[in-house]
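Peer 1: I would like the atomic coordinates for the input below:
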Amino acid sequence: MSMISAQQAWEVLQRADCLHSPGRVEAALADMAARINQTLAGTDPLVVCVMTGGVVPFGQLLPRFQFPLQIDYVHATRYGKKLHGGQLQWISGPHQDPRGRTILLIDDILDEGTTLAGIEARYRAEGARELYKAVLVVKNRPRQFDVKVEFAGLEVPDRYVFGCGMDYKGYLRNIAGIYAEAESK
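Peer 2: Sure, this is the predicted structure:
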């Protein structure tokens, strides 16, 4: 992958198509949190941030949860600094024993599904009692793995998207809305 500068990333944002405004993202997060509160209340869950993209939705959802919980994180990636995924690489975690626990994985996007499927398989193999997945964005595309997401926020077309935790070549995870690289005209 060719590296880009911060200025080049900013220029991509200026030309990008806004798929979901910050307001729509906030409404989706509120809706997700309400459904998660209803489902996980009383389960003493271990809420797991899927790094790195999941850090933004995780941080925005966590204060909305109205039940006692513990947190953890995992960092498994297929992308690194590339645009297309390869073999799943475990960088860190899990750090807390999931045996007998209700697990909620929070990630930024369900794209191909390989990373989330691999993380789910590991938690199940390590004895999680129940496992739920929450993603801010579901990309409308065919998937190699049939990954069921119990709590999804928004849908996007099969385009290169960024913002709200999703990056553009390492930049723009901090952008409040969800954007797609401008289509060639």
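Peer 1: please count neighbours and contacts with C-alpha atoms only from this point.
Peer 2: Noted.
Peer 1: mind listing the helices for the protein?
Peer 2: Ranges of helices in the chain, per DSSP state H, are 6-15, 22-40, 55-61, 114-125.
Peer 1: I'd like the structure of this one too, to check against the first:
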Amino acid sequence: MIQLHDKTFEPFISSDEIGFALAEMAKHIEDDFQDEVPVFIGILNGSFMVLSDLLKQYKFMCEVEFLKLSSYEGTESSGKVNELIGTSKSFEGRSVIVVEDIVDTGNTVEKLKAIFKSHNVKSFKVATLFLKPDVYKKDIKLDYVGIRIPDKFIVGYGLDYDGLGRNLVDVYQLAPQLPKGEFPS
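Peer 2: The predicted model follows:
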């Protein structure tokens, strides 16, 4: 168990499971892009570890860019996606692979698809380490999915709770919280 701010989290997914999922994703992307140089777009802040370890497994040439978007406040999605830092690079005619740490509602993916459609990309693909299929209701295909998880709030491996937990190599889920003043039996 770990404590981040006022919440307790329990172990959920090991770094070994994450490494296996990323190696599999890299193989699938290699199969699709072995004859071209795609641009991997990391979505900050959460995807920095995912993108780094995914590209360590990817055997071919590629380019890397970053965008910063925000949609979470505490443990809840705000429902709005704000573009905080964009890119001035042209992606026209290029194959783009957006790399996400987690996809839940799909609002960020929807915003990203609109952004890259305006750039006239050759192809738009989405790679995510984690997917919450019970929450994802968009009609946008997720091309590379590492691990499907239930609708639980998780931290670690780039994911945070109010700024803490991104550096954890394993993933933790929010533990059941006791009402204030109660103690476990």
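Peer 1: superposing both, give me the TM-score.
Peer 2: Here the TM-score for the pair of chains, by TM-score structural alignment, normalised by the length of structure 1, is 0.87; 177 aligned residues with a Cα RMSD of 2.0 Å.
Peer 1: quick revisit: the helices of structure 1 into CSV, with extra columns for distance to residue 161 of structure 1 and mean neighbour count?
Peer 2: What follows is the helices of structure 1, written out as CSV (distance: least, Cα to Cα, whole Å; neighbours: other Cα atoms under 10 Å):
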stretch, distance to residue 161 of structure 1, mean neighbour count
helix 6-15, 11, 14
helix 22-40, 14, 17
helix 55-61, 15, 20
helix 114-125, 17, 18
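Peer 1: please name whichever of those is nearest to residue 169 of structure 1.
Peer 2: Minimum separation from residue 169 of structure 1 across the helices of structure 1 (Cα to Cα) falls at helix 6-15, 7.8 Å.
Peer 1: what does the closest one contact?
Peer 2: Contacts with helix 6-15 of structure 1, where a contact means Cα atoms under 8 Å, 6 or more residues apart in numbering, come from 168-169, 171-172, 179, 181-182.
Peer 1: ok so, going back, in CSV: the helices of structure 1, plus distance to residue 100 of structure 1.
Peer 2: Formatted as CSV, those follow (distance: least, Cα to Cα, whole Å):
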stretch, distance to residue 100 of structure 1
helix 6-15, 44
helix 22-40, 15
helix 55-61, 22
helix 114-125, 10
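Peer 1: which one in structure 1 is aligned with residue 125 of structure 2?
Peer 2: Counting by TM-score structural alignment, residue 125 of structure 2 corresponds to residue 132 in structure 1.
Peer 1: now do the contacts for its match.
Peer 2: 102-105, 149-151.
Peer 1: tell me the one among the residues you listed nearest to residue 77 of structure 1.
Peer 2: Comparing the contacts of residue 132 of structure 1 against residue 77 of structure 1 with Cα to Cα places residue 105 closest, at 14.5 Å.
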